[in-house]
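Peer 1: the following block contains a protein sequence and its predicted model.
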Amino acid sequence: MVWRFLFGGLLCVAVLSPARAVAELQRSEKAAFRVVELSVGLEHPWSLAFLPDGRFLVSERPGRLRLVGADGRLDPRPVGGVPVVVARGQGGLLDVALHPQFASNGWVYLSYAGGGEGGAGTEVARGRLVGDASGSRLVDLQVIYRQQPKSLERVHFGSRLVFGGDGMLYITQGDRGEMERAQAPGDLAGKLVRLHDDGRVPADNPWRGVASARPEAYSTGHRSMQGAALHPQSGALWTHEHGPQGGDEINVIRPGRNYGWPLITYGVNYGLGTKIGVGTHLPGMEQPLYQWTPSIAPSGMAFYTGGRFPGWQGNLFVGALKAQALLRLELDGDRVVGEERLLVGQVGRIRDVRQGPDGFLYLLTDAADGRLLRLEPAARP
């Protein structure tokens, strides 16, 4: 049968079970906190989802979906029924997300690098999570999206999955390392995709009915989006993406908009420092809400709305791979008015950032022995 989970006392007790501190007391401008280690032994973990009974689903890039107990214990048995992935370069098993009605329907969504004619490309599948004494597995597996055409390149798959307030599934992607594809309307690479939860194309997608374009696309001109989250007040989808050498961006996604790559960017060619495209501006192309030069290599993103850290209310948190930091951004509407870098060089490459239903912040570190970490408030000395 499909797992049916209950919120309540179990969750409240479980999240407070003892865990090992892994960093000294941290003093943010707006909060004091400590970092505790919940789970270790995760191989290049990529994404995190919270099950209603207090457990965690964690994707590992080599192609495994893992269950972590509320007490941090890693189930040695991977979840069965996961689609075969192409674990090559930046490809593999990527995001994991629960259907908004997961408690009643059991649907788990996965994005990953899927193989086929021509190489690999970003794909999305869903399956129902079931379990018994023999372990947990996905059943009724359905591939609901395949990026076309596929490529032999090993980079820029994306990919984050977000269910919008409209009930639609938003899929972030990349240009697959072939930058010209991001501006090609008949090519799915470099596009943010919007679908019904079963993979059908919505009737109001901006290029639906345009013969030369892919109807799945919702926005275009993206390089490699590895962060996405809904703004808690406006409901707008915010994403971030990797620039080349410089020019990592945060964008607010609007239907039918062109975000410029590779015609405009604040980055330059690797090693050469030479200009890409025409510069930083073109009429009809969107400017980033915020950008980082030099690059931080952003991955994972969450708005903080919990009660554990009152000083962080409404802040945006972004993980950084290259910078090995957690970035806290203060906002005024759609403007970033302040940036603070936390945990610089202390926990490694941060791949994912999530706010838990308990109001804590959770991090995944990208390493062969990756970790699930939790940020907890601490009294200032």
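Peer 2: Yep, it's here.

Peer 1: make it CA atoms for all contacts and neighbour counts henceforth
Peer 2: Will do.

Peer 1: quick one, longest helix in the chain?
Peer 2: For the chain, the helix that runs over the most residues, judged by DSSP state H, is helix 9-14.

Peer 1: tell me the gap between that helix and the middle of its chain.
Peer 2: 26 Å (CA atoms, centre = their mean, to the nearest Å).

Peer 1: in that helix, which residues are buried?
Peer 2: Buried positions in helix 9-14, judged by neighbour count with 16 or more other CA atoms under 10 Å: 11, 14.

Peer 1: counting contacts, what elements does the helix or strand that comes right after it pack onto?
Peer 2: Where DSSP states H and E defines the elements, the next helix or strand beyond helix 9-14 is strand 20-21. Applying 3 or more CA pairs under 8 Å, 6 or more residues apart in numbering; DSSP states H and E, we find strand 20-21 packed against strand 32-42.

Peer 1: what sits up against the strand it packs on?
Peer 2: 19-27, 60, 68, 71-74, 367-380 (CA atoms under 8 Å, 6 or more residues apart in numbering).

Peer 1: got a quick ChimeraX command for the buried subset of these?
Peer 2: Restricted to buried positions by 16+ other CA under 10 Å, the ChimeraX selection for these reads:
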select :19,25,26,27,60,68,71,72,74,367,370,371,372,373,374,375,376,377
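
Peer 1: against that first model, consider the following:
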Amino acid sequence: MRHQLLAFMPLVVIACSGQADSQQAPMSGARPFAVTPVADFDAPWAMTFISGGRMLVTEKDGRLLLVSADGKSRAVVAGTPTVDSKGQGGLMDVVAAPDFARSGLVYLSYSASVPGGKAVVLARGRLTEEVAGARLEAVETLFTAGPAIDGDGHYSGRIAFAPDGRHLFFTAGERQQFDPAQDPKATLGKVLRLTLDGKPAPGNPLAARGFAPEVWSYGHRNLLGLAFDAQGNLWEQEMGPKGGDEVNLIRAGANYGYPRVSNGDHYDGRPIPDHKPDDGFEAPKVSWNPVISPSGLMIYSGAMFPAWRGDAFIGGLSSKALVRVDLNGTSAAKAEQWDMGARIREVEQGPDGAVYLLEDGRSGSQGRLLKLTPRT
């Protein structure tokens, strides 16, 4: 991590409407925030805040940790599901239920070996704390994306609760198989809208057209960020192929085009047609080429950084960056991109309005939890 703080040099924000802007935002030469390391983890993947400013943190190999607000103490939460952590798999997202203070329910995603191959799974359990330690009780599988696929990539598995508190949205990657993203019967390469029990939500827009009843939108690749803004708009970011990382405004029933169109190409050099106006596909609001390898998406609503309220923050893996995207209603534009010196897997907002980052690390190596606060 680079701790020196240089003079802040703002970037020009590039307007974006309709067709996505694919120009690469340059790295900002400075960071307008102080960085405080809080804790170290073994290949962490996601985190969520619960009562008292404490955190639940997932580690790729399958551990769920209950961490104190200051990061100085932690306990392994017993009762988590068995995961298949090969490749891009592992214990992935963790989100406390909207009524966590009453119910104690925690939602998890993870990759698992299932009949026919491997799949991303949505599960939930009740967090209990006793003298003997923390535990997930009554863990139940809510949904398994399909079809099952051999291979260890593009699980996705991000969770976002709808503002109505009665539904959740879940991302299922196309598992590096391309075509499932356009297959109406598959739930791969899709944003899914479910009840809190993991059932297809009534009124999903594509069921009457023969799609799997869980599908809300389709034509996606590897969806690693999902969040609602204060106006109820659902934003999603995903890794493109060779080029073409995307931020999308998710619309009910829309087709986002992959693999028929993309602002990138296949890794073997085969071209993919670019998004074009009126091509029948929903174009990204912002795209990157060269890529940033986005992972983790947070829309800021705190008071600590008032100028950023309502904007999206994305972790960059290959770019080793924190990326800000300026959101304005249903429009988006690139803003700053700060060099963080390490792969950033997760971005979250703390109860006090600070921004928290999880460095990616690797299995068997450390990834730090960092707290960002305004420079003084």
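Peer 2: Thanks, I have the structure now. All values derive from a computational prediction rather than experimental measurement.

Peer 1: buried ones in the top strand by length along structure 2, by neighbour count?
Peer 2: The longest strand of structure 2 (DSSP state E) is strand 117-130. Residues of strand 117-130 of structure 2 classed as buried by neighbour count (16+ other CA under 10 Å): 118-127.

Peer 1: so which bit of structure 2 is the longest helix of structure 1 matched to?
Peer 2: When structure 2 is aligned by TM-score structural alignment, helix 9-14 of structure 1 has no counterpart there.

Peer 1: also stretch 80-93 of structure 1?
Peer 2: Taken onto structure 2 by TM-score structural alignment, stretch 80-93 of structure 1 occupies residues 78-91 there.

Peer 1: which residues of the stretch 51-200 of structure 2 fall in helices?
Peer 2: Using DSSP state H, counting those that start in this stretch, the helices found in the stretch 51-200 of structure 2 span residues 100-103.

Peer 1: sorry, back to before: report the mean deviation for the longest strand of structure 2 after fitting onto structure 1.
Peer 2: Here the mean offset of strand 117-130 of structure 2 against structure 1 after fitting is 0.6 Å, by mean CA distance after the TM-score superposition for structure 1.

Peer 1: contact partners of that strand?
Peer 2: 103-113, 134-152, 155-157, 172, 198.

Peer 1: same thing but 6 Å
Peer 2: Here strand 117-130 of structure 2 makes contact (CA atoms under 6 Å, 6 or more residues apart in numbering) with 104-112, 134-145, 148-150, 155.

Peer 1: filter these to the buried ones?
Peer 2: Here, 16+ other CA under 10 Å leaves 104-112, 134-137, 139, 141-145, 148-149, 155 buried among the contacts of strand 117-130 of structure 2.

Peer 1: element containing the aligned partner of Tyr362 of structure 1 in structure 2, please.
Peer 2: Aligning on TM-score structural alignment places Tyr362 of structure 1 opposite Tyr356 in structure 2. Element membership for Tyr356 of structure 2, per DSSP H and E: strand 355-359.

Peer 1: that strand vs structure 1, average distance?
Peer 2: With mean CA distance after the TM-score superposition for structure 1, strand 355-359 of structure 2 averages 0.3 Å from its match.

Peer 1: what packs against that strand?
Peer 2: For strand 355-359 of structure 2, the packing partners by 3 or more CA pairs under 6 Å, 6 or more residues apart in numbering; DSSP states H and E come out as strand 344-349, strand 366-374.

Peer 1: put together JSON lines for those strands, with distance to Ala254 of structure 2 on each row.
Peer 2: Listed next are those as JSON lines, based on distance: least, CA to CA, whole Å:
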{"stretch": "strand 344-349", "distance to Ala254 of structure 2": "27"}
{"stretch": "strand 366-374", "distance to Ala254 of structure 2": "36"}
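
Peer 1: next one: stretch 38-53 of structure 1 to chain centre, how far?
Peer 2: Averaging C-alpha positions (CA atoms, centre = their mean) puts stretch 38-53 of structure 1 13 Å from its chain's average.

Peer 1: may I see the buried residues of it?
Peer 2: 38-40, 42-53.

Peer 1: do you know how far the aligned partner of His266 of structure 2 in structure 1 is from Gly314 of structure 1?
Peer 2: Under the alignment by TM-score structural alignment, His266 of structure 2 pairs with Asn269 in structure 1. For Asn269 of structure 1, the distance to Gly314 of structure 1 equals 35 Å [CA to CA, to the nearest Å].
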